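Q: I need the structure of the sequence given here:
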Amino acid sequence: MEFPSCCFTAPAAWSELWRHTTGVLAAAGFRVIALDLPPFGFSDRPGSYTRKDQAARINDVLANLKAKPAIIVGHSFGAGAATELVMRYPDRARGLILVDAALGLTVAPSEAPWIIQPKWIREILVSLTITNPVATKTLLESLIEKKERALPEFVAILQRPTTQRDTTPDIADWLYYFLGADRNAVSADRTAYARVKLPVAILWGDKDNTTPVEQALDLRTLLPPETTLTLLPGLGHIPQIEDPALFNDALLKALGKL
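A: Model prediction:
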């Protein structure tokens, strides 16, 4: 018997932040595949971080693993790659779950702001924030509602990959696409969501200040009518670490409906 596959696409070393979830899913009979999208985590960094490129990488991983059509779970900016995957490679997936998705659909697609177009400026911004170990806990706290859940173990998970060589310039390259210069992504087109043929579920922390709940409500209107939206009370942008039990219960229920 082959277990149904559940593939997570996540930023940073955040695939490790799913450990309290992946074990629960494995126990429930899922084959769990958790990816760190480059240039984050310990993944190779081949350059070019458009959603199209990221979707192709996920497709390649699933193909090499000989995975049957999987339920794709995309969190934060990983949701862009997850959505791009199901739009470009619909046969690769049998369902899509979006968690606090950073899709940028409430603003018109555009080039990255002029102030960050020079790479040296982006490198300064990254060195002061994402790759600065002094700032890791503060950055994590800014993303979650339950500040006490910025535990040392989670801070360490986020810090470890940033010690790799060239992390700051690599993330600076990614930042250019993330902040707007990815207009060719299918998933940047608001009208494309109505054409998604797979079942979709949305999970969202109702206290998310990074991707506010208004974005979840907007996303729900773009997708087919049968799409479900579950708001997670009292949780922010990283619900899987803020309240693992509540999040896992909501995720399992969503999986059961796809």
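Q: hey, let's count contacts and neighbours off CA atoms from now on
A: OK.
Q: helices of this protein, residue ranges please.
A: With DSSP state H, the ranges of helices along the chain come out as 19-27, 51-64, 78-88, 119-128, 136-143, 152-159, 167-178, 213-222, 239-242, 244-257.
Q: deepest-packed of the ones you listed, please.
A: Mean neighbour count (mean count of other Cα atoms under 10 Å) peaks for helix 78-88 among these, with a mean of 26.
Q: so for Pro11, which of the helices of the chain sits nearest?
A: Of all the helices of the chain, helix 78-88 sits nearest to Pro11, with 5.8 Å by Cα to Cα.
Q: what helices and strands are in contact with that closest one?
A: Helices and strands touching helix 78-88, by 3 or more Cα pairs under 8 Å, 6 or more residues apart in numbering; DSSP states H and E, are strand 5-10, helix 51-64, strand 70-75, strand 93-99.
Q: mind doing that once more with 7 Å?
A: Applying 3 or more Cα pairs under 7 Å, 6 or more residues apart in numbering; DSSP states H and E, one finds that helix 78-88 contacts strand 5-10, helix 51-64, strand 70-75.
Q: give me the contacts around it.
A: With contact meaning Cα atoms under 7 Å, 6 or more residues apart in numbering, helix 78-88 is reached by 9-11, 51-52, 54-55, 72-74, 93, 98, 101-103, 186-187, 196.
Q: buried only: go through those for me.
A: Among the contacts of helix 78-88, those classed as buried by 16 or more other Cα atoms under 10 Å are 9-11, 51-52, 54-55, 72-74, 93, 98, 101-103, 186-187, 196.
Q: one more to put side by side:
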Amino acid sequence: MRVPVDGGDLAVEIHDGDTPPVLAIHGVSGSRKLWNWVAAHGFSLIAPDLRGRGDSAHVPGAGISQHADDVLNVLDALELPSATVIGMSMGGYVAVDLAVRHPNRVRALVLVDGGLPMAAHAHMTPELLEAAFAPQIAARERTWTADEYLTVQATLNPLIDPTDPFIREYFAHDLTEDGRLRLPAETLVADAKDVIFGASRWQELTVPTWFVHAEWSTGPDTPPAYTVEQAAEFRAALPVLREPMLINEVDHGGTVMTRSGAAVTAEALADALK
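A: Model prediction:
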């Protein structure tokens, strides 16, 4: 379906399942296809392509609060007074913003390797951020076939299974019909800056919250976005936060984009739906 927002309309995919509705918010360079692995567990998911991504690539603008306003429009369009919300990576920050500003619309919150402050962000500068995204920006200067793009992504993400049809569908959704990456570089960088340098309001959360995090960040044995110790500190500081769940032997993307990671994320979501 299409949902009108400021500047255009969002593409929203509805996964019919046997649960109450769940609003699913993807990460900074992702799309609605991120949630296919979780949807396979039988959840009723509402998965928008955020502005600048996928079939919403034509909608200009960026920013955590802008995305939160957009997904609020999605709830309104579906006439849902409230929903459980799950957000992965940047989607977690969007979900936190939504839950803090509109707590009556979020009955429970699931944060997947995002939404809470990352220690690495404290050492980031705008210059380092630009350098970190240089490969992604360069990739937008050329055209790709679906097979070429998948091969590169499988090299960059050694834990994904390139034979998984969900993987192929996910990365194919990044491309236009003529093989260009849909996500504009300026949108990617602007959203990343808002995540890293923006003020998080996580300590203002009042809705029941679950937190799932990965053992690694970008492949085996890499330092995680969140350590077990940091997760415990969040648990102690935030009364509404349930016991954090660590997913062993997956990285950031693998929390959702692998069968094993999605199974743990689905377990947390099922618990939140109760």
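Q: distance to Ile202 of the first structure for the helices of the first structure - can I get that in TSV?
A: Listed next are the helices of the first structure as TSV, based on distance: least, Cα to Cα, whole Å:
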stretch	distance to Ile202 of the first structure
helix 19-27	16
helix 51-64	19
helix 78-88	11
helix 119-128	30
helix 136-143	18
helix 152-159	24
helix 167-178	21
helix 213-222	8
helix 239-242	13
helix 244-257	8
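Q: out of those, nearest to Asp36 of the first structure?
A: Nearest to Asp36 of the first structure, of all those, is helix 78-88, at 8.9 Å by Cα to Cα.
Q: that older thread, any chance of the helices and strands packed on helix 78-88 of the first structure in JSON lines, plus distance to Thr162 of the first structure?
A: Shown next, in JSON lines, are those (distance: least, Cα to Cα, whole Å):
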{"stretch": "strand 5-10", "distance to Thr162 of the first structure": "16"}
{"stretch": "helix 51-64", "distance to Thr162 of the first structure": "20"}
{"stretch": "strand 70-75", "distance to Thr162 of the first structure": "20"}
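Q: closest one to Thr230 of the first structure among those?
A: Of all those, strand 70-75 sits nearest to Thr230 of the first structure, with 14.3 Å by Cα to Cα.
Q: where in the second structure does that closest one align, residue-wise?
A: Aligning strand 70-75 of the first structure against the second structure (TM-score structural alignment) gives residues 83-88.
Q: and Asp166 of the first structure, how many neighbours?
A: Counted by other Cα atoms under 10 Å, the residues lying close to Asp166 of the first structure total 12.
Q: now do the contacts for it.
A: By Cα under 7 Å, 6+ apart, no residues touch Asp166 of the first structure.
Q: next one: Leu179 of the first structure
A: Leu179 of the first structure neighbours (Cα under 7 Å, 6+ apart): Ala112.
Q: which position in the second structure aligns with it?
A: By TM-score structural alignment, Leu179 of the first structure lines up with Ala192.
Q: measure that match to Leu175 of the second structure for me?
A: Taking Cα to Cα, to the nearest Å as the measure, Ala192 of the second structure falls 20 Å from Leu175 of the second structure.
Q: ok, now Pro135 of the second structure?
A: Look at Pro135 of the second structure and Leu175 of the second structure: by Cα to Cα, they are 16 Å apart.
Q: kindly report the same for Leu109 of the second structure.
A: Applying Cα to Cα, the value for Leu109 of the second structure to Leu175 of the second structure is 31 Å.
Q: more crowded one of these two?
A: Leu109 (30 against 21).
Q: quick one: map the more buried one onto the first structure.
A: With TM-score structural alignment defining the correspondence, Leu109 of the second structure maps onto Leu96 in the first structure.
Q: that match and Ala70 touch, don't they?
A: No. Using Cα atoms under 7 Å, Leu96 of the first structure is not in contact with Ala70; the gap is 8.7 Å.
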